[in-house]
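S.K.: Sequence first, predicted model second:
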Amino acid sequence: MNTLKGLCCLTLLCLPLGAHAIDAGPASAQQQETEGWLLLQSRNKAASPTPQTATATERELAMQRWLKKYKYEIPDFYDPDAGGKIETKN
């Protein structure tokens, strides 16, 4: 019984060492690119010197588009047969 208890303790002590198996940092070139852009944004390094403005007409149209989404009633139940079908080629 002591051997089993010792083996269990040793296993639990070795578990954190498995976390070091994955290298830190981005896994792919795409992830590196994404993290680079996020870093630029968070540090405000790539901000445009020209502020973006919207005219009163543009703001009004955006507000109307936003309000329009509330005209559609949310159904009580989702009908899975209401949508289209996906055909697969074998």
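M.R.: Nice, I can see it.
S.K.: all contacts plus neighbour counts: C-alpha atoms, from now on.
M.R.: Fine.
S.K.: Is K5 part of a helix or strand, or is it coil?
M.R.: Classification of K5 by DSSP: H, G, I helix; E, B strand; the rest coil places it in helix.
S.K.: neighbours of it, just the number please.
M.R.: Burial of K5 is recorded as 10 neighbouring residues (other C-alpha atoms under 10 Å).
S.K.: ditto for the one 10 residues further on
M.R.: As a burial measure, the neighbour count of L15 was computed by other C-alpha under 10 Å and equals 9.
S.K.: Just want the most central residue of this structure.
M.R.: Centroid-nearest residue in the chain: T34, 11.9 Å away (criterion: C-alpha atoms, centre = their mean).
S.K.: which stretch of helix or strand covers that one?
M.R.: helix 29-43 (DSSP states H and E).
S.K.: Second structure for comparison follows:
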Amino acid sequence: MKVHYLASLVLLALPLTALAIEPGPSSPQQQETENWLTLQIDGQAASLITQKTTPAEREQAMQRWLDSNKHPIPEYFDQKAGGDTSGGSH
């Protein structure tokens, strides 16, 4: 019976361990990625030249989007049809 109570206490304490993890990047690469995302969000690296699409480009983009709905979503994904998903090399 004591084991049951001890196990319950351990399970209840698990969420408290997540609070001890410091937020922020865990690597220099992640820090650099976050820096680039911040530049993008703030618009600090935005081009001064406004880029506009032509009506023909908008029409082509809309047509591609509409055509993408013509392909049915399969109920199951056939893994052999899409290639090797094992991560190994051949």
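M.R.: Looks like it came in fine. Keep in mind that what you see is a predicted model, and the values were worked out from it rather than measured.
S.K.: After superposing, what score do the chains get?
M.R.: After superposition, the two chains reach a TM-score (TM-score structural alignment, normalised by the length of the first structure) of 0.61; 78 aligned residues with a C-alpha RMSD of 3.4 Å.
S.K.: Against G6 of the first structure, how distant is the residue nearest to the centre of the first structure?
M.R.: T34 of the first structure sits 46 Å away from G6 of the first structure, taking C-alpha to C-alpha, to the nearest Å as the criterion.
S.K.: mind listing the strands for the first structure?
M.R.: Counting by DSSP state E, the first structure forms no strands at all.
S.K.: show me where it has helices.
M.R.: For the first structure, applying DSSP state H gives helices covering 2-14, 29-43, 56-68.
S.K.: which secondary structure elements does the longest one contact?
M.R.: Read it as helix 29-43 of the first structure. With contacts taken as 3 or more C-alpha pairs under 8 Å, 6 or more residues apart in numbering; DSSP states H and E, helix 29-43 of the first structure sits against no other helix or strand.
S.K.: Look up the average distance of that helix to its aligned counterpart in the second structure.
M.R.: On superposition with the second structure, the mean distance recorded for helix 29-43 of the first structure (mean C-alpha distance after the TM-score superposition for the first structure) is 1.1 Å.
S.K.: neighbouring contacts of that helix?
M.R.: Helix 29-43 of the first structure is touched from outside by 26, 46-47, with contacts defined as C-alpha atoms under 8 Å, 6 or more residues apart in numbering.
S.K.: Show me which positions of the helix holding T34 of the first structure end up buried.
M.R.: Residues of helix 29-43 of the first structure include none that count as buried (16 or more other C-alpha atoms under 10 Å).
S.K.: how near is Q41 of the first structure to A47 of the first structure?
M.R.: Applying C-alpha to C-alpha, the value for Q41 of the first structure to A47 of the first structure is 8 Å.
S.K.: Sorry, wrong one. I was asking about H20 of the first structure.
M.R.: 37 Å.
S.K.: just to revisit the earlier point, could you name every residue contacting both of Q41 and A47 of the first structure?
M.R.: In contact with both Q41 of the first structure and A47: no residue, using C-alpha under 8 Å, 6+ apart.
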